[in-house]
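Visitor: quick one, structure for this:
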Amino acid sequence: MTFSIVARCSRTGMFGVAVSSSSPAVAARCAYAQAGVGAVASQNVTDPTLGTRGLELMARGASAAEAVAVLKRTGAWSDYRQVLAVDAAGTSAIHSGPKALGIWAEACADNVACGGNMLAHAGVPQAMVEAFLASEGYLGDRLLATMRAALKAGGEAGPVHSAGMKLVREVAWPVADLRCDWSEGNPIEELAALWDRYKPQLDAYVTRAINPSDAPSYGVPGDE
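Guide: As a prediction, the model looks like this:
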């Protein structure tokens, strides 16, 4: 019921996750990232603890492959789970249990891993990886280009209804955590529209948190 990407920007070191599903509020359960550590997507009969545990393992020095191997070996009901990870070195790894739903597939390369279940066909994740590697610019833009490529390649077997994107960089909190929790239209395009509105303000939000005196304005009525 889901397709996703975890990725690292080799230029900036930023990490990101983007995910879409026929289920509501998919990003609330599936997207995990930590600055300087990595990104994880936990999906398919989702166990959210796999996301947090994956980040904990990588923060303690495990590679993406080592973290995914531990999650596969120690996690409950691993045959049902799908976990994608990318680490601070840009290496990536995926576990897809044999009981993942419907047509499931995975693909990875340096700095990126993509996977999905209940897909229209098994080629969707590879199309996503190729789209990411061919993209340029800000990581958020590249993630959305990848999600659009997934739809163009067929996406899920049925319509998607929710989407989300999480970005982390040098601070302890996500610099972007955007979601479309339910749409009868195209949640990926609704997420892209939200990103277009949020992106110009992203750096200002970080500045305001670190040192409000450096923020020239707050962009709201009455602000002088």
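
Visitor: please count neighbours and contacts with C-alpha atoms only from this point.
Guide: OK.

Visitor: now the helices for this protein?
Guide: Taking DSSP state H as the test, the helices found in the chain are 27-30, 49-59, 64-74, 124-134, 139-152, 187-198, 202-210.

Visitor: export the ones you listed to JSON lines and tack on distance to residue 108?
Guide: Formatted as JSON lines, these follow (distance: least, C-alpha to C-alpha, whole Å):
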{"stretch": "helix 27-30", "distance to residue 108": "18"}
{"stretch": "helix 49-59", "distance to residue 108": "17"}
{"stretch": "helix 64-74", "distance to residue 108": "12"}
{"stretch": "helix 124-134", "distance to residue 108": "6"}
{"stretch": "helix 139-152", "distance to residue 108": "13"}
{"stretch": "helix 187-198", "distance to residue 108": "21"}
{"stretch": "helix 202-210", "distance to residue 108": "29"}
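
Visitor: please give me the structure for this one as well, since I'd like to look at both together:
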Amino acid sequence: MTFSIVGFDTQEKEWGIAVQSKFLGVGAVVPFAKAGVGAVATQSYANTAYGPQALELMAQGKSAKEAMELITKEDPDKEMRQVGLIDAEGNPATFTGTYCYDWAGGVTGKHFAAQGNILVDENTAKAMAETFESTEGSLAHRLLQALNAGQKAGGDSRGQQSAALLVVKEKGGYGGYNDRYIDLRVDDHPEPITELIRIYGLQQLYFAKSKPENVVAIEGDVKDTVVQYLKRLDYLKADPSDGEELHKALTSYIHTENFEEREQEKGKIDLEVLDFMKNQ
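Guide: As a prediction, this is how the structure comes out:
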């Protein structure tokens, strides 16, 4: 009922899962991950106990392969399960039970495991694998591109309904208080992967750090544009008489729209925030 990919980024030390299914709220069932430990995708009559169990075993130093053997060993229904694992070092493992509905199977490669069941054919798993390996960029981007490629190659034979993306890293969560770096879900949508990619773009806009090349001084044409849109959005009533008035209006806008992560020192602005203003 599902296809997924788990992966690891060696440079950023991130672990993640992207998943799609003809199933309501797949993000509540399939993905589990813990920074410094690994990631799990449990599906096909999913045994959700596999998530915590595998993470605990990998936290103890077990490899993905060893953890897979242990979590499935005592499960009387293991032949109905499908699981993908990535351990702390990025070693992959995938398991597809004998009784999973066709097409069902998985592919592993360097720092990833891709798997699915009730697929049109094996091309979905192959497309996910090839795309993850050939795509550059962040782990989240690679996972989403792989998931999208899997859908284009055939996907779930019953159609689409929900999708999710979970990426963890040490202190990656909001404010640095937990490891939940990216945690996004589309629970019910006719094109959930497309919608998930759109929401991921928003997540990056709101929570990613500003790129140095996008931070500019509020002067000249940039100042004129900032004033224009702050007035249009009713944060300024007239042209500001001084820089302090403009700064207060811009700060109010940034805090109202939750752009604190992209807030700059007085007299500067992130061009991505300005672009967002233009499209409101």
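
Visitor: mind listing the strands for structure 2?
Guide: Counting by DSSP state E, structure 2 has strands at residues 2-9, 14-21, 31-34, 38-43, 82-86, 92-96, 105-109, 112-116, 162-168, 180-186, 215-217, 268-270.

Visitor: wait, which of these is closest to residue 75 of structure 2?
Guide: Minimum separation from residue 75 of structure 2 across the strands of structure 2 (C-alpha to C-alpha) falls at strand 82-86, 12.2 Å.

Visitor: residues in contact with that closest one?
Guide: 5-8, 15, 38-44, 46, 64-65, 68, 92-97, 100, 111-117 (C-alpha atoms under 8 Å, 6 or more residues apart in numbering).

Visitor: and residue 155 of structure 1, what is it in contact with?
Guide: 3, 119-121, 124.

Visitor: and with 6 Å instead?
Guide: By C-alpha atoms under 6 Å, 6 or more residues apart in numbering, the contact set of residue 155 of structure 1 is 119-120.

Visitor: go on, the one 10 residues further on?
Guide: Taking C-alpha under 6 Å, 6+ apart as the contact definition, residue 165 of structure 1 lies against 17-18, 177-178.

Visitor: for the residues you listed, which single residue is the most surrounded?
Guide: residue 17 (34 neighbours; other C-alpha atoms under 10 Å).

Visitor: and it, what's its match in structure 2?
Guide: Matched by TM-score structural alignment, residue 17 of structure 1 corresponds to residue 17 in structure 2.

Visitor: got a list of what its match touches?
Guide: Neighbours of residue 17 of structure 2 in contact, by C-alpha under 6 Å, 6+ apart: 5-6, 165-166.

Visitor: in JSON lines, list the contacts of residue 165 of structure 1 along with distance to residue 202 of structure 1.
Guide: Output for these, formatted as JSON lines (distance: C-alpha to C-alpha, whole Å):
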{"residue": "17", "distance to residue 202 of structure 1": "17"}
{"residue": "18", "distance to residue 202 of structure 1": "17"}
{"residue": "177", "distance to residue 202 of structure 1": "11"}
{"residue": "178", "distance to residue 202 of structure 1": "12"}
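
Visitor: closest one of those to residue 198 of structure 1?
Guide: residue 178 (8.8 Å).

Visitor: how close does that closest one get to residue 166 of structure 1?
Guide: The gap separating residue 178 of structure 1 from residue 166 of structure 1 is 6 Å, by C-alpha to C-alpha, to the nearest Å.

Visitor: same check, this time on residue 23 of structure 1
Guide: With C-alpha to C-alpha as the criterion, residue 23 of structure 1 and residue 166 of structure 1 are 18 Å apart.

Visitor: of the two, who's got more company?
Guide: Taking other C-alpha under 10 Å, residue 23 of structure 1 and residue 166 do not tie; residue 166 has more neighbours (24 against 16).

Visitor: that one touches residue 16, doesn't it?
Guide: Yes - using C-alpha atoms under 6 Å, residue 166 of structure 1 is in contact with residue 16, at 5.5 Å.

Visitor: so which of the contacts of residue 165 of structure 1 is the closest to residue 151 of structure 1?
Guide: For the contacts of residue 165 of structure 1, the nearest to residue 151 of structure 1 is residue 18 (13.1 Å; C-alpha to C-alpha).
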